[in-house]
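Undergrad: Sequence first, predicted coordinates after that:
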Amino acid sequence: MYAVIKTGGKQYRVSPGEKLKIEQILADIGDEISFKDVLSIGEGDKIEIGSPFLKDVVVKAKVLSHGKNKKIKIFKMRRRKHYQKHQGHRQSYTELYIDSIVNN
C-alpha cells in the first residue's frame, strides 16, 4: 500500500516502513506526527484519488532526526563587467519513518 502526501510545497509517494527526508518541520525527535493532506492512496491495481484531498485517510510517521543537506554553491557572473558573486546554501530537513497509512 502506498500514499501520496503533500508537505512543504512538495508531494511525496510513501509506504509503511520507509524513511523519508522532507522540508524541516517543527517537531521534536521521537514525536509522532500525522499527515492529513493525502492526495491519493493505492494498492496493487486499485487507486483512489481525492479532490484535492482524501477524507478519513491519515499517514502516521515518527521523527527520526533533523539536519542539513550538502551545500549548494551559487556563482553569478556578468561578463566584461568585473562582477562576480559567490553564495552557498544548505537546506534544512527532517527525516521521518513512515509507520502506517490509516484508511477509515
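TA: Happy to help now that I have it.

Undergrad: going forward, measure contacts between C-alpha atoms and count neighbours the same way
TA: OK.

Undergrad: I would like the residues contacting stretch 17-24, please.
TA: Outside stretch 17-24, the residues within contact range by CA atoms under 8 Å, 6 or more residues apart in numbering are 7-8, 14, 66, 92-100.

Undergrad: For these, which two are the farthest from each other?
TA: The span of these, defined through CA to CA, is set by 92 and 100 at 24.7 Å.

Undergrad: any idea how far the most centrally placed residue in the chain lies from residue 69?
TA: By CA atoms, centre = their mean, the mean C-alpha position of the chain lies nearest to residue 22, the distance being 3.2 Å. Distance of residue 22 to residue 69, given as CA to CA, to the nearest Å: 11 Å.

Undergrad: putting a second one here so we can go through both:
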Amino acid sequence: MHAVMETGGKQYRVTTGDVVQVEKCVGQVGDKVEIRSLLLLQDDQGVTVDPEQIKTAKVVGEILQQGRNRKVVVFKKKRRKNYRRTQGHRQAFTRLKILEIVK
C-alpha cells in the first residue's frame, strides 16, 4: 500500500517500512506520530483520491531522529558601497520510520 502524505508544506510518497526526512515535527525520539493529511491512497483495489474516503485514513510513524541540516551560508553584498552581510541558517528536520498506513 502506498500513500501520498503532506507535512510541513511538502508531499511525500511513502510505503510501510520507509524512512523519510520531513520538516520538524513535535515529539521526542521514539514517539509515535499520526499524519492525517493524506492526498492519495493506493492499495490492491486501486487508487483513491477522493477526500471523503481518505479523511479516515492515517499514516503512523515513529520518530527516529530530530536534527538540523548542514549550514547554508547567505551572503549579501552591494557593490561599491562596502556593504557585506554574512548569515547562516540550519533547517531543523525529523526522520520518521513509517510503521503502517491505516485505511
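TA: In hand now; what should we look at? All figures in this text were calculated on a predicted structure; none of them were measured in a lab.

Undergrad: Identify the contacts common to residue 22 and residue 69 of structure 1.
TA: Residues touching both residue 22 of structure 1 and residue 69 by CA under 8 Å, 6+ apart: residue 93.

Undergrad: okay, how far is it across stretch 57-75 of structure 2, tip to tip?
TA: 44 Å.

Undergrad: ignore the last one, stretch 37-57 of structure 2
TA: Start-to-end span of stretch 37-57 of structure 2 (CA to CA) is 9 Å.

Undergrad: Run the chain-centre distance for that stretch.
TA: Relative to the mean C-alpha coordinate of its chain, stretch 37-57 of structure 2 is positioned 18 Å out (CA atoms, centre = their mean, to the nearest Å).

Undergrad: swap in stretch 4-22 of structure 2?
TA: How far stretch 4-22 of structure 2 lies from its chain's middle: 5 Å, per CA atoms, centre = their mean.

Undergrad: Now do the buried residues in it.
TA: Buried positions in stretch 4-22 of structure 2, judged by neighbour count with 16 or more other CA atoms under 10 Å: 4, 5, 6, 14, 15, 16, 19, 20, 22.
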